[in-house]
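Asker: My questions are about this predicted structure, shown below with the sequence.
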Amino acid sequence: MTSYPLGFRLAQGIGLTGAAWLAGNISGLSTISTPALIRSYREDNVPSNTIAKQWQRMFELGKAKNPPVAAAVTVSFGYLAWSVRPGSSLFKQAPLSRTALFSTAAIMTLGIIPFTIMFMSSTNNALIQKASGPSESSDEETLELVRTWTTLNQLRGLLPLAGVCCGFVASFI
């Protein structure tokens, strides 16, 4: 087995565990948190604008934590892709390009940012507006926005999951 430098192994650890954590963190909001918000409305008569405010707090925490983690993971996977490029001392012939797999892992993980901007901004903005608006806003509209956000967020969580899968394959072929 080829001996890899400590920096390479650290980058693997950061990339793989960071992408896995990110996928779980994002997906957990859609599988646990937002269903609990909707249940609070249905069973406990929590007003929809309170649901929107709670969603906004979760959103702000995720917005503060997830992009920096995605950036660190992307840098790690980028370093790994550069380290195994053809001509480098760590390059080895493999049926799949390790450089391409690590590069794909980096792109997929960082993809949460453009995905959010392109596909989720309108829903995010509408929910933020509901959170700051009067309590008379349409309950069903708020709940539908939370449901839409939940679906989009679950899809977004698949990006770092695909990244960790690509990184794992590249690490062990």
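Answerer: Right, received. Where do you want to start?
Asker: contacts and neighbour counts: CA atoms only from here.
Answerer: Noted.
Asker: Show me the contact partners of the helix or strand containing Gly13.
Answerer: Taking DSSP states H and E as the criterion, Gly13 maps to helix 6-28. Helix 6-28 is contacted by residues 62, 66, 69-70, 72-74, 76-77, 79-80, 83, 109, 153-154, 156-161, 163-164, 167-168, 171 when judged by CA atoms under 8 Å, 6 or more residues apart in numbering.
Asker: Would you write a PyMOL line that selects the buried entries of those?
Answerer: Buried subset of the contacts of helix 6-28, written as a PyMOL selection, criterion 16 or more other CA atoms under 10 Å:
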select buried, resi 66+69+70+72+73+74+76+77+79+80+83+109+153+154+156+157+158+159+160+161+163+164+167+168
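Asker: Which members of the contacts of helix 6-28 occur in helices, if any?
Answerer: Among these, the residues falling in helices (DSSP state H) are 62, 66, 69-70, 72-74, 76-77, 79-80, 83, 109, 153-154, 156-161, 163-164, 167-168, 171.
Asker: now Ala70: how far from Arg98?
Answerer: The gap separating Ala70 from Arg98 is 20 Å, by CA to CA, to the nearest Å.
Asker: I meant to write Val69 there.
Answerer: 22 Å.
Asker: and if you look at Ser83?
Answerer: 10 Å.
Asker: And Ile14, by the same measure?
Answerer: Distance, Ile14 to Arg98, using CA to CA: 17 Å.
Asker: Next: Gly111.
Answerer: 19 Å.
Asker: Comparing the two, which shows the higher neighbour count?
Answerer: More neighbours surround Arg98 than the other of Gly111 and Arg98, with 27 against 18 (other CA atoms under 10 Å).
Asker: Would you enumerate the residues in contact with the nearest residue to that one once chain neighbours are set aside?
Answerer: Spatial nearest neighbour of Arg98, excluding adjacent residues (CA to CA, 6 or more residues apart in numbering): Ala170 at 4.9 Å. Applying CA under 8 Å, 6+ apart, we find Ala170 in contact with Ser97, Arg98, Thr99, Leu101, Phe102.
Asker: Recalculate using a threshold of 7 Å.
Answerer: For Ala170, the contacting residues are Arg98, Leu101, Phe102, by CA atoms under 7 Å, 6 or more residues apart in numbering.
Asker: Put this next to the first one:
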Amino acid sequence: MSAYPPSFRISQALGLAGAAWLSGSITSLSLLTIPSLLASHSTHTISLATLTQQFRLVYEYGKQRMPPVALLTATNFLYLAWSVRPGTALAVLAPRHSAVGYAVAVALTVGIVPWTAAAMGRVNAGLLGWEESVDGKREGEEERVVGLLRRWGWLNVGRGLLPLLGGLVSVVAGV
């Protein structure tokens, strides 16, 4: 039987599950969605206008769904860090420096927000700006748009690794 209260164990499970879900969802965009969009363009001759419109839909859905999951996940990690901070009853049960580990898990999980702004901002702006300004046909833009989508895919993998690392750090903090 665990000496930790059920709320602590539930937060551990929710934090780890949230981090894993978030990482998988984000990374799947790079591993499945972007290659599918690019294949639609090259194999089925889907226009760049349609391609960027589809990207916008993916982007908007992700923008709506990922931050709340990241916030919920980070809130669980924050609760865990607060619960095992020095001087609390659970601090004597928890591994040394586990509060710091959970705090790092918080930072890594919410790190998707600054990563999106700093690392991906220009690529997002390029793709979304192109889609907004397109009149249906533009010559010579295929290489640029395809390149932006490929770059977005790689940068997005980096973003997906942040909550994965947060989840792994939380596991180490709890061991």
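Answerer: That came in fine, so what should we check first? This structure is a prediction, so every number in the text was calculated from the model and none was measured.
Asker: Could I get the TM-score for this pair?
Answerer: With the length set by TM-score structural alignment, normalised by the length of structure 1, the two chains reach a TM-score of 0.94; 172 aligned residues with a CA RMSD of 1.4 Å.
Asker: one step back: so can I have TSV of the contacts of Ala170 of structure 1 showing secondary structure?
Answerer: Compiled in TSV, the contacts of Ala170 of structure 1 are given as follows (DSSP: H, G, I helix; E, B strand; the rest coil):
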residue	secondary structure
Arg98	helix
Leu101	helix
Phe102	helix
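Asker: follow-up on the earlier one: so after the helix holding Gly13 of structure 1, what's the next helix or strand?
Answerer: Helix 6-28 of structure 1 is succeeded, C-terminally, by helix 34-44 (DSSP H and E).
Asker: Pull out the buried positions in that next one.
Answerer: By neighbour count with 16+ other CA under 10 Å, helix 34-44 of structure 1 contains the buried residues Thr34, Leu37, Ile38, Ser40, Tyr41.
Asker: Just put those residues in JSON lines and tack on distance to Phe91 of structure 1.
Answerer: Shown next, in JSON lines, are those (distance: CA to CA, whole Å):
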{"residue": "Thr34", "distance to Phe91 of structure 1": "45"}
{"residue": "Leu37", "distance to Phe91 of structure 1": "49"}
{"residue": "Ile38", "distance to Phe91 of structure 1": "51"}
{"residue": "Ser40", "distance to Phe91 of structure 1": "54"}
{"residue": "Tyr41", "distance to Phe91 of structure 1": "55"}
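Asker: Which one of those is nearest to Ser135 of structure 1?
Answerer: Distance to Ser135 of structure 1, by CA to CA, is smallest for Tyr41 among those, at 13.1 Å.
Asker: For Ala81 of structure 1, list the residues it contacts.
Answerer: Arg98, Thr99, Phe102, Ser103 are the contacts of Ala81 of structure 1 under CA under 7 Å, 6+ apart.
Asker: so what's it closest to, chain neighbours aside?
Answerer: Nearest non-adjacent residue to Ala81 of structure 1, counting by CA to CA, 6+ apart: Thr99, 4.3 Å away.
Asker: Contacts for the one helix or strand that neighbour maps to, please.
Answerer: Thr99 of structure 1 is part of helix 98-110 when elements are defined by DSSP H and E. Residues from elsewhere that reach helix 98-110 of structure 1 (CA under 7 Å, 6+ apart): 19, 70-71, 74, 77-78, 80-82, 84-85, 159-160, 162-164, 166-167, 170.
Asker: hmm, who's touching the helix or strand just after it?
Answerer: Counting by DSSP H and E, the next helix or strand C-terminal to helix 98-110 of structure 1 is helix 112-115. For helix 112-115 of structure 1, the surrounding residues in contact (CA under 7 Å, 6+ apart) are Pro67, Arg156, Leu159.
Asker: which residues touch the aligned partner of the second one in structure 2?
Answerer: For Arg156 of structure 1, the aligned residue in structure 2 is Arg159 (criterion: TM-score structural alignment). Counting by CA under 7 Å, 6+ apart, Arg159 of structure 2 makes contact with Ile112, Trp115.
Asker: what do you get for Tyr41 of structure 1?
Answerer: Pro47, Ser48.
Asker: how near is it to Ser132 of structure 1?
Answerer: Counting by CA to CA, the separation of Tyr41 of structure 1 from Ser132 of structure 1 is 18 Å.
Asker: Excluding sequence neighbours, find me the nearest residue to Thr74 of structure 1.
Answerer: Closest to Thr74 of structure 1 by CA to CA, 6+ apart is Ala106, at 4.4 Å.
Asker: Map the one you found across to structure 2 for me.
Answerer: Mapped onto structure 2 by TM-score structural alignment, Ala106 of structure 1 lines up with Val106.
Asker: Tell me how many other residues crowd that match.
Answerer: 29.
Asker: cool, the one 10 residues further on as well?
Answerer: Counted by other CA under 10 Å, the residues lying close to Thr116 of structure 2 total 17.
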